[in-house]
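**Student:** Coordinates only, no sequence provided:
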C-alpha cells in the first residue's frame, strides 16, 4: 500500500503534523491516524472475505491474473532468456571463459577475432588494419 513512501516522506509528514497540531495535540493526532488506518484495513479485509465467501472458488480464479501481473513487475529478461532458451546455463560463461565450452576459439583452433589485439596505438597517418572476414 505504501510502497513509494520512504523515511524522508514520513519525516516531512511528522514535521508538518508538529507544526499544524503542535506538540500538545500531536500524540492524539497520531493515535487517531493509527486507529483510522487500522479501521480502513479491517474494512478492506472484511470486504475481501465477504467477496471470497460469496464467490467461492471463482474468487481464486479472478485473483490469478492479478498475481501474474505482480510477477511481471519483478520480471528479469536476462533470467527469462537464460531459463527458456539456454536451459538454465549462464550465457555469459561462453564470453568470459567460465563455462565448460571451448570459448575463445572459432572452430579451427585459433583465437576468435571478435576482440582486437591489445597492440600499440596507431601512429599518425597509419591506416587501421582491414579484416575481410568482418565485412
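**Tutor:** It's in. Just so it is clear, the model here is predicted, and its values are computed rather than measured.

**Student:** CA only for contacts and neighbour counts going forward, please
**Tutor:** Will do.

**Student:** which other helices and strands contact the longest helix along the chain?
**Tutor:** For the chain, the helix with the greatest residue count under DSSP state H is helix 7-55. Contact partners of helix 7-55 among helices and strands, from 3 or more Cα pairs under 8 Å, 6 or more residues apart in numbering; DSSP states H and E: none.

**Student:** Pull the residues that contact the following helix or strand past that helix.
**Tutor:** Once helix 7-55 ends, the next helix or strand along the chain (criterion: DSSP states H and E) is helix 57-73. Helix 57-73 is contacted from outside by 51, 52, using Cα atoms under 8 Å, 6 or more residues apart in numbering.

**Student:** Comparison target, given below:
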C-alpha cells in the first residue's frame, strides 16, 4: 500500500497532522486511521474468501485475466513499438533467416531475402490484381 509513498512524504504528513490536529489529538487520530485501514483489509479478505468459496475452481480462472492485466502495468509503449518495428528474425551463418515460420513479434510474416527475389516481376509483366481489394 505504501509502495509509492516514501519516508519524506510520511514525515510531511506527520508534521502537517501535528499542526492541524495538535499534539494531544494526533495519537488518537493515528490509531483511528490504523484501525480503519485494518478493517478495510479485513473486509477485502473476507469478500475474496467468500467469492472463492462460492465460485470454487472458477475463481482461479477469473483471476488469470486480472493477473495478465497487472502485467500490463509495466507496459512501455516505446519499447513495444521499437521491438515490433526493428527486431528482425535471427539470421543463420548462411545468411538466411531462421525457421520456416518467420513471424515478427507483431504477428506479421517476414519474407526471407531469397523469397523476395523470386517475387520480382519480369519486364513488361503485369502484376496480379486482387479485385476484392479495389
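**Tutor:** That came through fine. None of the values given here were measured: they were computed from a predicted structure.

**Student:** how big's the offset between the longest helix of the first structure and the second structure?
**Tutor:** After superposition onto the second structure, helix 7-55 of the first structure sits on average 1.0 Å from its aligned residues (mean Cα distance after the TM-score superposition for the first structure).

**Student:** now that helix: which residue numbers in the second structure?
**Tutor:** Mapping helix 7-55 of the first structure onto the second structure (TM-score structural alignment) gives residues 7-55.

**Student:** just how off-centre is the matching stretch within its chain?
**Tutor:** Using Cα atoms, centre = their mean, to the nearest Å, the mean C-alpha position of stretch 7-55 of the second structure is found 29 Å from that of the whole chain.

**Student:** Equivalent analysis for stretch 49-68 of the second structure, please.
**Tutor:** Taking Cα atoms, centre = their mean, one finds the center of stretch 49-68 of the second structure at 20 Å from the center of the full chain.

**Student:** What distance separates the opening and closing residues of that stretch?
**Tutor:** In stretch 49-68 of the second structure, first residue to last residue: 21 Å (Cα to Cα, to the nearest Å).

**Student:** before we move on, what about stretch 16-36 of the second structure?
**Tutor:** 20 Å.

**Student:** List the buried residues of that stretch.
**Tutor:** Going by neighbour count (16 or more other Cα atoms under 10 Å), the buried part of stretch 16-36 of the second structure is 17, 26.

**Student:** And for residue 72 of the second structure, the neighbour number?
**Tutor:** Close neighbours of residue 72 of the second structure, defined as other Cα atoms under 10 Å, add up to 10.

**Student:** same thing with residue 14 of the first structure?
**Tutor:** For residue 14 of the first structure, the neighbour count with other Cα under 10 Å is 14.

**Student:** Quick check: the gap between it and residue 25 of the first structure.
**Tutor:** Using Cα to Cα, residue 14 of the first structure is found at 13 Å from residue 25 of the first structure.

**Student:** Residue 60 of the first structure too?
**Tutor:** With Cα to Cα as the criterion, residue 60 of the first structure and residue 25 of the first structure are 45 Å apart.

**Student:** repeat for residue 8 of the first structure
**Tutor:** 22 Å.

**Student:** Also residue 33 of the first structure?
**Tutor:** 12 Å.

**Student:** Repeat that for residue 93 of the first structure.
**Tutor:** Applying Cα to Cα to residue 93 of the first structure and residue 25 of the first structure gives a distance of 62 Å.

**Student:** Check residue 94 of the first structure too.
**Tutor:** 65 Å.

**Student:** Same check on residue 80 of the first structure?
**Tutor:** Per Cα to Cα, residue 80 of the first structure is found 53 Å from residue 25 of the first structure.

**Student:** Kindly report the same for residue 49 of the first structure.
**Tutor:** Counting by Cα to Cα, the gap from residue 49 of the first structure to residue 25 of the first structure is 36 Å.

**Student:** swap in residue 61 of the first structure?
**Tutor:** Distance, residue 61 of the first structure to residue 25 of the first structure, by Cα to Cα: 47 Å.
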